[in-house]
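# whatever this is, show me its structure:
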Amino acid sequence: MKKIYLVTTLILLAVTACNRDFDQPNPNNPTIASFWKSQTDAVKGINAVYSTFHRTATLYSRFLFYHGMLRSDEGYGSGGDITLNNVMSFNQTNFNEGLTAGTWQNLYIGVFRANQVLAYVPAIPMDEALKSRIIGEAKFLRGLFYFNLTLYFGRPPLVLEPSEPTDRPSNATNEEAWVQVQKDLAEAAVALPVSYTGDDVGRATRGAAYALLGKAYLQQSRYQDAANGLAWFVTGEGKGVYSLRADYQENFTASTENNSESVFEIQFRFNPNENTDDDVDETRINNTGTSIAQFYGPRGVGFSDGAARRWLVGEFEKEKTALGTRDPRLPVTLLFDSTDVRGPQFTMVYGQTFASRYGTATGESSTVWFRKQLNDNEPGRTSEGFRSPNNHRLLRYADVLLMYAEALNGIGQTAQAYPYVDMVRARAGLRPLSQVKPGMTQAQFLAQIKHERITELTGEGWRFADLQRWGDLGPELAVRDPEFTNFRKGRDEWYPIPQSDIDLNPNLTQNPNY
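Below is the predicted model:
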């Protein structure tokens, strides 16, 4: 399918030094007064919000994968980027470090762009149905930006109008921030269509809004609210809209994007005119691909800046399929000495055997890499680069089913939750839980959900959020991730707020214990 071409129009007030009148607008640049006039402007404006996903490395091109995967117990900083390694080891001393401060700042760029759409599009004379959809898209995207700000920074200021240089917003509480996320997503859900066609495929849908809303409620252990929102997929209007792909790997290859399991994808595209991950200079043709494959790629292929923990392999090996074979999701999820079950002499790494590249050592001494973001499935591929076109499946139907089961279990409907986990297990060829573990208690079922989310969702960026909502973050995780020896409860659940913002804004305070 075609992807949206995300126009990177950013509507900013510009000034010129002509006649040294620094308040005079540059007549060659659009202003707020001159821009928001037509339906075309409205479409350009919402496309600019989507384009925030690709800004440099700080959002879905790279850094948000670091935050969700490497900061959790499933991954670690494995390369020569010492700053990355220190931040992922809970050893951050520079609160203006680009890895965290840049993420904060670019998320707020997204909020700023969404706020302009929400402020100015309502007054534009245009097709009313399109106007309503664009407003819904802006609310979904602002909800997503604030979801990340709340998840990783805890107490973000709520900026809900176009920003002014004199604004000095205070921190919201964590509870207030989640309420705003929920409000935006709930309002987006009723305004968005169920699906799109043609070049609009990939825009936010009603299902995307309900899925993220359910995730936001679940993050706060609001199980009934989460169940109510996610029920849209299984008993409501969305029943039958989505389905699990028979081939699990189709969720992670560029040739099978925007398929029936996809609820929301970050749309990437290959740009042959760009060979770095720099897209800030908006006078150039921007890089709208993702650079994560280059940074996660194995040694000799990419930079190997992020790798997976070995304990994950053991998690997949806890249970055989109904036919007595290995879980088929393991070789799709992880690249390691035995991605091919026969071992390093047969495991292929970009055209060479694992053994020829890294030797025949297996076990803890052998590196494990995340595979879902890589492109090694492409024929003839020998390396990675900064311009991967492989979409990131941010929200999948399998995730929705597991969240719904978790929500039902949370409200005491454990027996009713079994079928939704079994749908995910059946695709992997595993026997139904009702056969292997009937009659689980609420606590036992939650423990099983934790296992199921590892085997289904490892390497997709949700592990840190999972650990945070379960209250499982802490030094006790050091038994499988030594970096958690440094974890300080009451501090490291969130990143520090950038010190540069605090220095400029007397109403902004630092997160606890930093």
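# from here on, just use CA atoms for contacts and neighbour counts.
OK.
# quick one: buried residues of stretch 233-247?
F233, V234, G238, Y242, L244, R245 (16 or more other Cα atoms under 10 Å).
# quote the end-to-end distance of that stretch.
With Cα to Cα, to the nearest Å as the measure, stretch 233-247 spans 21 Å from end to end.
# contact partners of it?
V194, G207, W232, N251, S260, E261, S262, V263, Y397, A398, V424, R427 (Cα atoms under 8 Å, 6 or more residues apart in numbering).
# helices of the stretch 51-200 of the chain, residue ranges please.
Per DSSP state H, counting those that start in this stretch, the stretch 51-200 of the chain carries helices over the ranges 63-65, 82-88, 103-120, 128-153, 174-191.
# and those: which comes nearest N271?
Shortest distance between N271 and the helices of the stretch 51-200 of the chain, using Cα to Cα, is found for helix 63-65: 20.2 Å.
# re earlier: what's the closest of the buried residues of stretch 233-247 to M126?
G238 (28.7 Å).
# quick check: that closest one vs I32, distance?
Applying Cα to Cα, the value for G238 to I32 is 38 Å.
# assumed F264 was part of a helix.
No - counting by DSSP: H, G, I helix; E, B strand; the rest coil, F264 falls outside a helix, being strand.
# got the contact list for the nearest residue to it once chain neighbours are set aside?
Distance criterion Cα to Cα, 6 or more residues apart in numbering; nearest residue to F264, sequence neighbours excluded, is L395 at 5.1 Å. Contacts for L395 (Cα under 8 Å, 6+ apart) come out as A208, A211, L212, S262, V263, F264, E265.
# one more sequence to fold, the one below, so I can look at both together:
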Amino acid sequence: MVAALAASLLAFNGCNLDYPPTAAVSDSSLTDADYQALLNGVYDGAQNYRLVMEDIAADNLNSKSWYVDMDDNDPTTSSENINDLWQQLYGAVQRCNNLINLVEKHTGTSTVNLTEIAAQARIVRAWLYMRITANWGDAPLLTTVTDEPVSRAPEDSVWRLVKQDLEYGMAHAPAFSTAGYASRVAAKALLARVLLIAPTPVQDKARARQLAEEVIADGHFALADHYADIWHAKTSKEMILQWTNTSTDSGSYGWFLRSNIVDQYEKENGAGSAAPGGNGRYELPVDQALIRAYEEGDERKAASVRHLKLKNGTETYDCIKYPNTDKSDSYPVVRIAEMYLIVAEAAGYPEGVKRLNELRAKRGVAALQTGSTVTAANFMARIMHERRVEFFAEGQRWYDLRRWFNSGPEGRQAVRALCKYRTGEAAGSRPQASDKLNIAENGYNLLWPITTVAIDNDRNLLPNNPGY
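Below is the predicted model:
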């Protein structure tokens, strides 16, 4: 039976429907091993999504060829990149739905805790829907396995399901054992995120702050003494939840991020001189605006970005947060550092400065002084700066830009000021200007289009997002 389940799971990614279904499986024929196999498939579906896509769309990474439409913020309804992401996310949602539905219909006895298994699937589904609604806004809200046409639900409704799934996970998921599995505390940490960043009808900053403080006090997690310990030594207690890659998964995107002149650099400068991180494809260079954003003494820079220059003048700026040459680096889903920034943002100025400075102290940067280096007027910009350098290449920047833009005139102006130089502007006049970021004046392209492929399969997805 396990082999048959594996075959049905492969059908998720091979189907050309807008939200791929899975083969129906009778719950009466499932063994305990089958339920575990289905749960493994749920994790595998989430692991397949590449978090760096949002950093490419934002002002952290550039694309040399493959993702230029996303990098230029000019995707069309025929974008293969956007369609692939849609397919990956909904294929993974359907894996979750399949397992959740089977557990709900289960009537026999079992030696495994099926409630805990379903709770893990619901935490994963919540994370997937967070990505979907952050990137497309209104979206089909599927909770059962189906390939029937489905209309898009309002964005608020999607966030409400995310909240419900995480509440369920808080109550029924297993206790924390390792960051590789969804736990009750992981659900709590993700719910703190949701209650901070979701649109107003779902947002609850007071509870977000409370939950984040509870996670900080949990005892399992701590800010790393050195930022590099998270990514290179991998000895920190920062990770609350991660999608685990092994050498046989080839899931990590580090190969495409790392410099392609490492070998030559080490020939010129000695073995190990370019460490950490071996040679790569260098498809996704680091945006120069990010490099300029790091403050003096910020150890996140050396642990995240590498600058190599050959004797012939060739140079690269690459991301080294995923350095393993066998592609086994795990993807962070939520870390303890985020809880500090959730508390800071939810508390607001000046109360939130305390937690903000606690994080900055661990990262080697000077404390912000209320009324001087941080004020009520620039507090949100300070939060967004800290989130950018803390979560670089972790898939958070794009939605941060969107929610900042939508926060009001000041946020809109701040995001527009990060865009690439416009015609007539003098080089150097805006040091924060991105190499590629190009957000429209009305911000329409902070949402991605529903692709023609998806619409051809389901006309109920119309109307498309404004501007497409």
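# now render the helices of the stretch 51-200 of structure 1 as a markdown table, adding mean neighbour count and distance to A14 of structure 1.
Shown next, in a markdown table, are the helices of the stretch 51-200 of structure 1 (neighbours: other Cα atoms under 10 Å; distance: least, Cα to Cα, whole Å):
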| stretch | mean neighbour count | distance to A14 of structure 1 |
| --- | --- | --- |
| helix 63-65 | 21 | 30 |
| helix 82-88 | 19 | 35 |
| helix 103-120 | 22 | 16 |
| helix 128-153 | 24 | 23 |
| helix 174-191 | 21 | 30 |
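# wait, which of those is closest to D73 of structure 1?
helix 82-88 (10.0 Å).
# re the thing from before, before we move on, what SS does the aligned residue in structure 2 for the residue nearest to F264 of structure 1 have?
In structure 2, the residue matched to L395 of structure 1 (TM-score structural alignment) is V334. Here V334 of structure 2 takes the strand state, with states given by three-state DSSP.
# quick one: V334 of structure 2 from W136 of structure 2, how far?
Distance from V334 of structure 2 to W136 of structure 2, by Cα to Cα: 21 Å.
# try N457 of structure 2
Taking Cα to Cα, one finds N457 of structure 2 at 17 Å from W136 of structure 2.
# one more: W127 of structure 2?
In this view, W127 of structure 2 and W136 of structure 2 are 14 Å apart by Cα to Cα.
# the aligned residue in structure 1 for P449 of structure 2: what's it in contact with?
Under the alignment (TM-score structural alignment), P449 of structure 2 maps onto P496 of structure 1. P496 of structure 1 makes contact with F95, T100, F153, Q510, N511, Y514, according to Cα under 8 Å, 6+ apart.
# give the ChimeraX command for selecting the buried subset of the residues you listed.
Command for ChimeraX, covering only those of the contacts of P496 of structure 1 found buried under the criterion 16+ other Cα under 10 Å:
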select :95,100,153,510,511
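# looking at the contacts of P496 of structure 1, which is nearest Q219 of structure 1?
F153 (14.1 Å).
# the closest one pairs with which position in structure 2?
Match for F153 of structure 1 (TM-score structural alignment): W136.
# how about its match, what does it touch?
By Cα under 8 Å, 6+ apart, W136 of structure 2 lies in contact with L447, W448, P449, I450, N465.
# cutoff 6 Å now
L447, W448 (Cα atoms under 6 Å, 6 or more residues apart in numbering).
# L13 of structure 1 now?
By Cα under 6 Å, 6+ apart, the residues touching L13 of structure 1 are T31.
# any idea how far K215 of structure 1 is from it?
36 Å.
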